[in-house]
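**Q** just a sequence and a predicted model for now, questions to come.
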Amino acid sequence: MKRFLILLPILFLTGFAQAANNPKSGTDSLRRFFNEVNSFSARFSQVVLDERHSPIQESSGTLWIERPNKFRWDYDKPYKQQIVADGKRLWVYDVGLQQVTVRALSNGLGDTPAMLLAGKGRLDDNFKIKALSTQNDLEWVQLTPKHKDSGYEDIRIGFALGKLRALEMVDGFGHVTRVTLESPRENIRIESTRFSFTPPEGVDVVGE
């Protein structure tokens, strides 16, 4: 099976508003998360669909986020992989291949969901935001990157009662990465070691 590094996914694991907040729209929920949520964790399941919307990969795992610029994305199925951003560098560890790739966090991520999720700043600087119609009991928001090097043509986020329930990212090849979240927690204390990474002894390290 071809391995996909989906920096994600890394993506949009946006938080869950309390029902009492009664957000008016998916756009309100998105902005609330971006402005008020500083840490987040959840279980995730992820499927990649080809241009015909046929599944070509399924995976699952756990993620943690702490602003600014720290996240960890641990895949446990179908193979083990860790993606860790420590605030300065991005580490990708493929356990099966015994290989680690490292690069500066700012290189190549641009306006990806990863940086939207863990970064600080104004959404409108990097994305065009548009409220979409309600489908399957979800209020959808569309984010279109303003810069062409983001890696994604289109990002759609679905909320139910202010809670993020779905995330879809469309790349330039028409492939769709669809992510769903379970057991989300926001503004929690996360151990600092969660966002540090030391390559295990004996593995190949490629990059900066």
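**A** Ah, there it is.

**Q** from here on, contacts and neighbour counts on C-alpha atoms
**A** OK.

**Q** and the longest helix along the chain, which residues are buried?
**A** Longest helix in the chain, counting residues (DSSP state H): helix 26-36. The neighbour-count check on helix 26-36 (16 or more other C-alpha atoms under 10 Å) flags 26-27, 29-30, 32-34 as buried.

**Q** and here's the other structure:
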Amino acid sequence: MMLAVLFMAGSMADAGDVKQVLDLDGQQTVQQRESGDFFKKSINRMAALPGFQCHFDQMMVFTDGGGQRYAGELAVLKPKRFRWQYAEPYEQFYVSDGNGIWHYEPDLMQAERLDNLESVDPAVMKLLDGRITPADLQVLRHESDAKLEIRRYQVRIKGSEPVWLGFSRTGDLILIERDDVLG
């Protein structure tokens, strides 16, 4: 399974009001129901995986128009074990054995032990680790790109800022996009 992770930073001043557009349990149009079913199946499928390994690309876009590209490999073995390795623009690792998280930067020859996932990105890590169910998500917006065959859902994971999740036509998570409050 291939997973590309894309985080984008933007200005919170540009953020608009959002409301839930997919009522996952209430009355819906056929199109909303099919989209909601696809979303639920995709999230449940991801939660059921024992683990996965993939390449990722991460792009940070700044409000001044600049940006920074990151790339690397991610391996997740549930529960709470992962290796998040950045190869570009410089090498660094986040590794967890399920009890703690280590961050290592070879260029600086420094390692630090992190106490919890809040130091990384708790909402995204919970999603990737399968600890998020459809009941934990509030769908705020939905978009489809027929040409690229991607379905995008803006969701709020309990206790966090909204993120965009993009799924391929087969239900594989291929995109995670979030705005950073720093802009």
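**A** Sure thing, it's come through. Predicted model only: the values in this text are computed from it and were never measured.

**Q** let me see the TM-score of these two.
**A** TM-score for the superposed chains, counting by TM-score structural alignment, normalised by the length of the second structure: 0.69, backed by 148 aligned residues with a C-alpha RMSD of 2.7 Å.

**Q** helices of the second structure, start to end?
**A** Ranges of helices within the second structure are 30-48, 122-128, based on DSSP H.

**Q** name the residues of the last one that come out as buried.
**A** It stands for helix 122-128 of the second structure. In helix 122-128 of the second structure, counting by 16+ other C-alpha under 10 Å, buried: 123-128.

**Q** what's the mean distance for that helix versus the first structure?
**A** When the first structure is superposed, helix 122-128 of the second structure averages 1.9 Å from its matched positions, counting by mean C-alpha distance after the TM-score superposition for the first structure.

**Q** so what touches that helix?
**A** Contact partners of helix 122-128 of the second structure, identified using C-alpha atoms under 8 Å, 6 or more residues apart in numbering, comprise 46-47, 76, 117, 132, 157, 160.

**Q** please redo it, this time with the cut-off set to 10 Å
**A** 5, 43, 46-47, 49, 51-52, 75-80, 82, 116-118, 129-133, 136, 156-163, 173, 176-178 (C-alpha atoms under 10 Å, 6 or more residues apart in numbering).

**Q** same check on stretch 132-143 of the first structure?
**A** In this structure, residues lying in contact with stretch 132-143 of the first structure by C-alpha under 10 Å, 6+ apart are 24-30, 113, 123-124, 126-131, 152-169.

**Q** mind checking which of those residues land in strands?
**A** 127-131, 154-160, 163-169 (DSSP state E).

**Q** select only the buried ones of the residues you listed in PyMOL?
**A** Selecting only the buried entries of those in PyMOL, with 16+ other C-alpha under 10 Å as the criterion:
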select buried, resi 127+129+131+154+155+156+157+158+159+160+163+164+165+166+167+168+169
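
**Q** just the strands in the first structure please.
**A** Using DSSP E, strands in the first structure cover 39-49, 55-66, 70-77, 81-86, 89-94, 99-104, 127-135, 138-145, 154-160, 163-170, 176-186, 204-207.

**Q** ok, residue 117 of the second structure - how many residues close by?
**A** By the measure other C-alpha atoms under 10 Å, the count of residues near residue 117 of the second structure is 16.

**Q** separation between the closest residue to it other than its chain neighbours and residue 93 of the second structure?
**A** In this structure, residue 117 of the second structure finds its nearest non-sequential neighbour in residue 125, 7.2 Å apart by C-alpha to C-alpha, 6 or more residues apart in numbering. Counting by C-alpha to C-alpha, to the nearest Å, the gap from residue 125 of the second structure to residue 93 of the second structure is 15 Å.

**Q** residue 36 of the second structure now?
**A** 36 Å.

**Q** those two: who's more crowded?
**A** When residue 36 of the second structure and residue 93 are compared for neighbours, residue 36 comes out ahead with 22 against 19, by other C-alpha under 10 Å.

**Q** that one reaches residue 140, doesn't it?
**A** No. In this structure, residue 36 of the second structure is not within contact of residue 140 by C-alpha atoms under 10 Å, at 11.9 Å.

**Q** the second structure: which residue goes with residue 133 of the first structure?
**A** In the second structure, the residue matched to residue 133 of the first structure (TM-score structural alignment) is residue 143.

**Q** if you tally nearby residues, what's the number for the counterpart of residue 108 of the second structure in the first structure?
**A** Using TM-score structural alignment, the equivalent of residue 108 of the second structure in the first structure is residue 97. Using other C-alpha under 10 Å, residue 97 of the first structure is surrounded by 11 other residues.
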